[in-house]
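1. Quick one: sequence plus predicted model below, questions after.
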Amino acid sequence: MRGSTMDLSDAQWRKSGRSTGGNCVEVAVVPGDATTVVHKAGSDHLYLVRDSKDPKGPALAFTRSEWDAFVGGVKDGEFD
């Protein structure tokens, strides 16, 4: 979240148990905060994704409906 002041120090980042070699993405669920992620205002929670090789780098933020659409696409093979 470039330019964000959201404190992610308490976020519990997770990655797939199938991940090997350190080239992974990590996911965390955090409370929504409209003051730091204005375009996601009104979201109770945000689903964050970051590169495991750059834990202090940027994270992408998704609402629940955006996250559900992504997970559904993965399950349906849309990204294969």
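-> In hand now; what should we look at? Numbering: from 1, shown residues only.
2. From here on, just use CA atoms for contacts and neighbour counts.
-> OK.
3. Can you name the residues that contact the closest residue to P31 other than its chain neighbours?
-> Taking CA to CA, 6 or more residues apart in numbering, and ignoring the residues beside it in sequence, P31 has H45 as its nearest neighbour in space, at 4.3 Å. Applying CA atoms under 8 Å, 6 or more residues apart in numbering to H45 gives the contacts 29-32, 63-64.
4. Equivalent analysis for V29, please.
-> Counted by CA under 8 Å, 6+ apart, V29 has contacts 11-12, 45-48.
5. here comes the other one, which I'd like you to weigh against the first:
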Amino acid sequence: MQIDPDMPLHWIKRCADTACIEVAQHDTGIHMRDSKDPDGPVLTFTGEQWVSFTAAVAAGEFDRD
């Protein structure tokens, strides 16, 4: 999704080891991007999708062996 440059977003940065993401909540959804590429692609989640995604992360579903 291309973010409208006039849409005010407050990005919050979170890191795990050396990987960092930024997350912003807005009426249009919850947006996530790579902190090293702020002009790059943005993932957009509905509230329900965000809850499912964060639960999967907490459960280790994306952990690498």
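-> Arrived safely, thanks for sending. Note that the coordinates shown come from a computational prediction; the quantities given were computed from them, not determined experimentally.
6. on that earlier part again, any chance of the contacts of V29 of structure 1 in TSV, with distance to P58 of structure 1 and secondary structure too?
-> Shown next, in TSV, are the contacts of V29 of structure 1 (distance: CA to CA, whole Å; DSSP: H, G, I helix; E, B strand; the rest coil):
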residue	distance to P58 of structure 1	secondary structure
A11	14	coil
Q12	16	coil
H45	18	strand
L46	14	strand
Y47	13	strand
L48	10	strand
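7. can you tell me which of those stay in contact in structure 2?
-> Counting by both residues aligned by TM-score structural alignment, their matches' CA atoms under 8 Å, structure 2 reproduces these contacts from the contacts of V29 of structure 1: 11-12, 46-48.
8. and which of these is nearest to R18 of structure 1?
-> The closest of these to R18 of structure 1 turns out to be Q12 (CA to CA; 18.1 Å).
9. Look up how far S9 of structure 1 lies from S19 of structure 1.
-> 23 Å (CA to CA, to the nearest Å).
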